[in-house]
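Peer 1: Mind folding the following:
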Amino acid sequence: MKLDAQAWRKRRGIARILTALDSASGHVRYVGGAVRDDLLGLPISDIDLATSFHPDDVVRRLEKARIKAVPTGIAHGTITAVADGQPVEITTLRSDVSTDGRRATVAFSDDWPADAARRDFTINALYADPETGEISDYFGGLDDLEARRVRFIGDPLTRIAEDHLRILRFFRFHARFGFGEPDSEGLAACTARANDLMALSRERIADELIKILGIEDPTPTVALMIERGILKPVIPEIVSAASLAKLVASEKDSGIEPDALRRLAALLPRDPVIAADVAARLKLSNKARKRLAAAAAGELGENPRSLAYWIGQESAIDRLLLAARSEEAHGLAAWTVPRLPISGGQLIKRGVTEGPLVARTLKAIERAWVTEGFPDGEKWESIVSEQVGSAKGG
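Peer 2: Model (predicted):
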């Protein structure tokens, strides 16, 4: 296996960066997810480079080539090079000196196998020579890639002790790349150390969970995580994947794109208070918290369009899909929510007295308009005339 080195070099900004780092000398290689995905025939997004040059030398070389160098993770040897508008992360080879499961202290080196040994999974520890495309594989990653097997490098318990987030990453990578049952040693280690997740920030947990739920069908993986008690220490409210399975089916039936936050709502009890509490613990945005709470409320009413008007189109679609009403969700997704075609100023011109009465009349018109199905023409004028007359008569 090898990469098409010339095709990679044609990517925006790459040739300039490789030249600045003297790629012909063997001091720099492609590494990580881009190499893995290319070998699997998947689209490549971000490209990362590993180098034996010290971070200071990397910066010096980039600046000499007039390439912007941003010290995005300088303590861990990471420099982001921006060439022709394209950012590329360049990280100096390193080994862990100490780690507490959340962060590590590293030492820089020129030892490629040592750098590979500190990575999480064998399929993520593949390096490619930018001149020839030849792959450097120190831990059997190519065989695991061919078998679609996600396997920790070395002892799984040691890798998890270095970074507890690797528990969730193990399941995410299996859901995305794995075939069949997960690696038994890795699964056993993750099960044994699930409580270690409690030491992580909830933001990191939320980020990884959202990535898992964004996979095409994460149901089997999530069900396995629940069975093994992986989520119990941090989100004990998640006890079943049954609703998730139904939602995934509804999304497919409706033709609506999968949505990780909606899928999280499916895993939570239909209780807005609980949903909001979980969202707060995970440090989700205010918008995400409101959306989860709205989805958990569950009420649908008789008219999906009215629901969309009052709570928002996105939240209404969430509720419909969670209720397995995929056909209605599909129709609602293609509908444009209208705006109330009258303002307070226009009511005043029609003779409604300025002040609170204008707001009350406007609200009465809005309720009637939505209830009647957003009519226009004579029906709309009838609603306005009736409410204005009532306001003036009162």
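Peer 1: from here on, contacts and neighbour counts on C-alpha atoms
Peer 2: Fine.
Peer 1: quick one: the strands in the protein?
Peer 2: All strands of the chain, identified by DSSP state E, fall at 28-31, 48-51, 68-73, 78-83, 86-92, 94-99, 104-108, 126-128, 135-137.
Peer 1: name the helices or strands packed onto the second one?
Peer 2: Meaning strand 48-51. Strand 48-51 is packed against strand 28-31, strand 86-92, with contacts defined by 3 or more Cα pairs under 8 Å, 6 or more residues apart in numbering; DSSP states H and E.
Peer 1: Please identify the most buried of those.
Peer 2: strand 28-31 (a mean of 24; mean count of other Cα atoms under 10 Å).
Peer 1: Tell me the helices and strands packed up against that strand.
Peer 2: Other elements packing on strand 28-31 under the criterion 3+ Cα pairs under 8 Å, 6+ apart are strand 48-51, strand 126-128.
Peer 1: How far off centre is that strand?
Peer 2: Relative to its parent chain, strand 28-31 has a centroid offset of 26 Å by Cα atoms, centre = their mean, to the nearest Å.
Peer 1: quick one: contacts of that strand?
Peer 2: The contact list for strand 28-31 (Cα atoms under 8 Å, 6 or more residues apart in numbering) reads 18, 21-23, 47-52, 124-130.
Peer 1: let's go with 7 Å and repeat that
Peer 2: Applying Cα atoms under 7 Å, 6 or more residues apart in numbering, the external contacts of strand 28-31 come out as 21, 48-52, 125-130.
Peer 1: Test my guess that Ile153 contacts Ala125.
Peer 2: No: using Cα atoms under 7 Å, Ile153 makes no contact with Ala125, being 8.6 Å away.
Peer 1: In terms of neighbours, single out the busier of those two.
Peer 2: Ala125 (26 against 23; other Cα atoms under 10 Å).
Peer 1: if I look at the residue lying closest to the more buried one once chain neighbours are set aside, how far off is Ile135?
Peer 2: If the residues on either side of it in the chain are set aside, Ala125 comes closest to Ala116, at 5.4 Å by Cα to Cα, 6 or more residues apart in numbering. Here Ala116 is placed at a distance of 13 Å from Ile135 (Cα to Cα, to the nearest Å).
Peer 1: Between those two, tell me which one has more neighbours.
Peer 2: Neighbours per residue, other Cα under 10 Å: of Ala116 and Ile135, the larger number sits with Ala116, 25 against 19.
Peer 1: One more sequence to fold, the one below, so I can look at both together:
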Amino acid sequence: MKLPNADWQERRGLPELLAALDGRARYVGGAVRDSLLGVDVKDVDIATPLLPDDVMARLKAVDITVVPTGIDHGTLTAVLPDGPIEITTLRRDVSTDGRRATVAFSDDWREDAARRDFTINALFADPDTLEIYDYFGGLTDLETQRIRFIGSPDARIAEDHLRILRYFRFLARFGLTSMDQEAYQACRSAAEKLPQLSRERIADELMKLLAVNDPSYAVQQMIGADIFAHILSEIDPDTEQILARLIQREQAHAIPPIATRRLIALLPKNTEKVATITKDLRFSKKLQKALQSRLAAPTDELAAVNATSVPALAYHHGEEATRDIALLFAADTDLAASLATLEGWQKPEFPLKGGDLISMGMEPGPAVSETLAKIEQAWIKQGFLNEEHVYNLAKQALERDKITRKI
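Peer 2: Alright, predicted model coming up:
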């Protein structure tokens, strides 16, 4: 079998790169797999028996910028006009501990393929002839839609425990609804090893899984295998139902999937618990803030999201967060109207400042900001009425302030 022609093979600078490697290179992994599946290719990886220092020298000689991104493990990144390409020297594992591997360089293509995770990721292709090299039945597994570890699943997982999560991510990515039972049992048996991984690696893999088109089946199987018990301190007991409903709504309204939104379906609907979980997983502060904003409203308000309450939510949390809140929490009868309210929504500007209250006769001090906040809340609650109405609210507040001071 041959690799089909694809646009990524025409990237600027790629012919020069391959020429510099003097015919001792093959495409490998995702680019080969996805091209065979007819899926758009994002990342291009190249394998070579040439040693890293030799590769670097050859690329620099033809003016290709190269970065030693993982040189200890044989990986360099060539910076081309149409995107980076990773080049890795063939390797074999010397030792592994489930978190990291010590490798030795090799010139044996099959030996390199044997250390990879799944058969479908161990496919090589010759850049000149496009001939496919398949050492472990990956082509058959692609055809039959099967995610299968190379050799013993237990051995592959023992080399790197992250392969447990990668198994379920690939299951989700290809929309599969059946599993290789040997692989599943190996993942289940080794799940207790997951806490040995860095929290960043776990979080990254989890978010990649949640970003695929429909991870429902994979998440369901992960729950059944107690995978989440070892990577999250707590999940929502109704995760399966919440996630399934969310995905159905996204698809019905042609809204692209977002991992952050799906993560909320997994997590308990409690801001304190979410804060603890996300800090433990070393999520970025930006992501932590995004999660908090989508759960900031009281539970009863989230359960009553509708077209009337959406503008106030959008004012406080932004359009994107409010759309997620509606998709997650609005009743079926209120969802369409809630989403429609957000179309073209722009945050109104509160027309009153503290200085306005002072110029109207209010004494400077803490009461100014407190009064301003109360007026703003009334303005929001009454539907962002016009400036004249806001000033009427301010006059009423000032009258109350005068009465209070007299008392």
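Peer 1: before we move on, the earlier item: any idea what the residue nearest to Ala125 of the first structure aligns with in the second structure?
Peer 2: Under the alignment by TM-score structural alignment, Ala116 of the first structure pairs with Ala113 in the second structure.
Peer 1: What separation do you get for that match and Gly98 of the second structure?
Peer 2: In terms of Cα to Cα, Ala113 of the second structure sits 18 Å off from Gly98 of the second structure.
Peer 1: same deal with Leu50 of the second structure?
Peer 2: Counting by Cα to Cα - Leu50 of the second structure and Gly98 of the second structure are separated by 27 Å.
Peer 1: what do you get for Ala190 of the second structure?
Peer 2: Distance from Ala190 of the second structure to Gly98 of the second structure, by Cα to Cα: 10 Å.
Peer 1: Show me what Pro351 of the second structure aligns to in the first structure.
Peer 2: Under the alignment (TM-score structural alignment), Pro351 of the second structure maps onto Pro341 of the first structure.
Peer 1: what about Arg11 of the first structure, neighbour count?
Peer 2: 11.
Peer 1: again, but for Lys252 of the first structure
Peer 2: By other Cα under 10 Å, 13 other residues sit near Lys252 of the first structure.
Peer 1: cool, Arg263 of the first structure as well?
Peer 2: For Arg263 of the first structure, using other Cα under 10 Å, the count is 24.
Peer 1: Please pull up the equivalent of Leu213 of the first structure in the second structure.
Peer 2: By TM-score structural alignment, Leu213 of the first structure lines up with Leu210.
Peer 1: scratch that, Val234 of the first structure is what I was asking about
Peer 2: So, by TM-score structural alignment, Val234 of the first structure is matched to Ile231.
Peer 1: can you pull the contacts of its match?
Peer 2: Counted by Cα under 7 Å, 6+ apart, Ile231 of the second structure has contacts 194-195.
Peer 1: any idea how far Leu90 of the second structure is from the match of Leu213 of the first structure?
Peer 2: 31 Å.
Peer 1: With Phe170 of the second structure instead?
Peer 2: For Phe170 of the second structure, the distance to Leu90 of the second structure - Cα to Cα - is 24 Å.
Peer 1: who has more neighbours, the two?
Peer 2: Leu90 (27 against 19).
Peer 1: State the span of the first structure onto which stretch 186-193 of the second structure is aligned.
Peer 2: The aligned range for stretch 186-193 of the second structure in the first structure is 189-196, by TM-score structural alignment.
Peer 1: Show residues contacting that stretch.
Peer 2: Contacts of stretch 189-196 of the first structure (Cα under 7 Å, 6+ apart): 156-157, 164, 167, 228-230, 233.
Peer 1: Next step: the residues you listed restricted to helices.
Peer 2: Of the positions in the contacts of stretch 189-196 of the first structure, 156-157, 167 sit in helices, assigned by DSSP state H.
Peer 1: So which of Ala190 and Gly98 of the second structure has more stuff around it?
Peer 2: Using other Cα under 10 Å, the more surrounded residue of Ala190 of the second structure and Gly98 is Gly98, with 19 against 15.
Peer 1: thinking Arg116 of the second structure is in contact with Arg110, fair?
Peer 2: No: at 10.3 Å, Arg116 of the second structure does not count as touching Arg110 under the criterion of Cα under 7 Å.
Peer 1: ok, back up a step: which one of the ones in helices among the contacts of stretch 189-196 of the first structure sits closest to Val278 of the first structure?
Peer 2: Nearest to Val278 of the first structure among these, counting by Cα to Cα, is Ile167 at 20.1 Å.
Peer 1: quick one, what contacts the counterpart of the closest one in the second structure?
Peer 2: Under the alignment (TM-score structural alignment), Ile167 of the first structure maps onto Ile164 of the second structure. By Cα under 7 Å, 6+ apart, the residues touching Ile164 of the second structure are 157, 187.
Peer 1: again, only this time at 10 Å
Peer 2: 153, 156-158, 183-184, 186-188, 190-191, 193-194, 205, 222, 227 (Cα atoms under 10 Å, 6 or more residues apart in numbering).
Peer 1: So Arg61 of the first structure is in contact with Ile79, correct?
Peer 2: No: assessed by Cα atoms under 10 Å, Arg61 of the first structure is found out of contact with Ile79, at 11.6 Å.
Peer 1: what do the two both touch?
Peer 2: 55, 69.
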